[in-house]
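1. Take a look and give me a structure for this.
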Amino acid sequence: MTIIGAPIALAGLLVWLTLTLATFVFSAYYIGRLLFRGNQPPVVKALFGGVILIVALHIPWLNIAVWAAMVFFGLGAQLLEIHNRKPWRRDRPESAITPPPPFAASTTVEGHAVTQA
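-> Model prediction:
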């Protein structure tokens, strides 16, 4: 159990630590996106959000709530992004997934097959 469990626990700890440290960037970008609704570059949004987070993290007692919100929202955003980028997930329109109805008339218009129900 120690030979297998210790490396798995260490790998899990490193993944959790990396994701937790990256929550600052995700949270800073989100705050910047809330402030700037225009066409500013993402770096500008993240920088302004980061400045706001740094200032909020230096205020006593408020820093605990800001840190907790930053970790929860940042981890949630990261996990949603990881979930959306699964390699086996295909973003196809609904019409591409459902087959045409049976006994549908099919014609060709300018080289494209057109199915009529």
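2. drop to CA atoms for contacts and neighbour counts, all remaining ones
-> OK.
3. From the centroid of the chain, which residue is nearest?
-> Centroid check for the chain by CA atoms, centre = their mean gives Glu81 as the closest residue, at 2.4 Å.
4. In terms of secondary structure, what does the helix ranked longest in the chain contact?
-> Identified as the longest helix of the chain according to DSSP state H is helix 2-35. If you count contacts as 3 or more CA pairs under 8 Å, 6 or more residues apart in numbering; DSSP states H and E, helix 2-35 packs onto helix 42-57, helix 62-84.
5. before we go on, could you also do this sequence so I can check it against the first one:
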Amino acid sequence: MKVTHPAVSIVDDDESVRESLPDLLNEFGFSAKTFASAEEFLASDSVGTTRCLVLDVAMPGMTGPELQRELARRGESIPIVFITANADDTIRPRLMEQGAVECLFKPFSDTALLEALSSALSAP
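-> The predicted model follows:
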């Protein structure tokens, strides 16, 4: 029997996040791919195979929420866990209202990320 590891795509313009998160996600049993921008993710063949998206809120070009709207427009329903360095208290409720599974503030714990991903992947 083939063991499948849920595909998680990480979209963040911060290189340190793109370097550290895949190792952590692999340890958790996920298959991780990284993208430096929303545009790069949209142009990839990963859109159709991604089971969960770890998405930075603020990026140059298309922002995380703009990518979320674009995916919805295309009929792609990928659960999204937003991550942000912006500790604005109004941002999380707004993102959750728009359908995000979770919004984590950097720096977040490994446990918080794992819980958010588990939640995203168990959502109907």
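6. Give me the TM-score for these two chains.
-> Remark: TM-score between the superposed chains equals 0.24 [TM-score structural alignment, normalised by the length of the first structure]; 45 aligned residues with a CA RMSD of 4.3 Å.
7. coming back round to it: which among the helices and strands packed on helix 2-35 of the first structure is found nearest to Thr20 of the first structure?
-> helix 62-84 (6.4 Å; CA to CA).
8. What are the contacting residues of the closest one?
-> Helix 62-84 of the first structure is contacted from outside by Leu19, Thr20, Ala22, Thr23, Phe24, Val25, Phe26, Ser27, Leu53, Ala56, Leu57, using CA atoms under 8 Å, 6 or more residues apart in numbering.
9. Redo these as TSV? Include neighbour count and distance to Ala105 of the first structure.
-> TSV is the format used below for these (neighbours: other CA atoms under 10 Å; distance: CA to CA, whole Å):
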residue	neighbour count	distance to Ala105 of the first structure
Leu19	16	53
Thr20	16	56
Ala22	15	54
Thr23	22	54
Phe24	22	56
Val25	17	54
Phe26	22	51
Ser27	23	53
Leu53	20	61
Ala56	17	65
Leu57	16	65
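10. So which residues of the second structure form helices?
-> Under DSSP H, the second structure gives helices at 15-27, 38-43, 64-73, 91-97, 110-122.
11. how about the fourth one: buried residues?
-> Spelled out, it's helix 91-97 of the second structure. For helix 91-97 of the second structure, burial by neighbour count (16 or more other CA atoms under 10 Å) applies to Arg92, Leu95.
12. which residues touch that helix?
-> Under the contact criterion CA under 8 Å, 6+ apart, helix 91-97 of the second structure has outside partners Pro65, Phe82, Glu102, Cys103.
13. how about the residues you listed, which pair is most distant?
-> Using CA to CA, the two most remote members of the contacts of helix 91-97 of the second structure are Pro65 and Glu102, lying 12.8 Å apart.
14. what about the nearest residue to Leu104 of the second structure once chain neighbours are set aside, how many neighbours?
-> Using CA to CA, 6 or more residues apart in numbering and skipping the chain neighbours, the partner closest in space to Leu104 of the second structure is Ile83 (4.8 Å). By the measure other CA atoms under 10 Å, the count of residues near Ile83 of the second structure is 24.
15. Okay then, goodbye and thanks.
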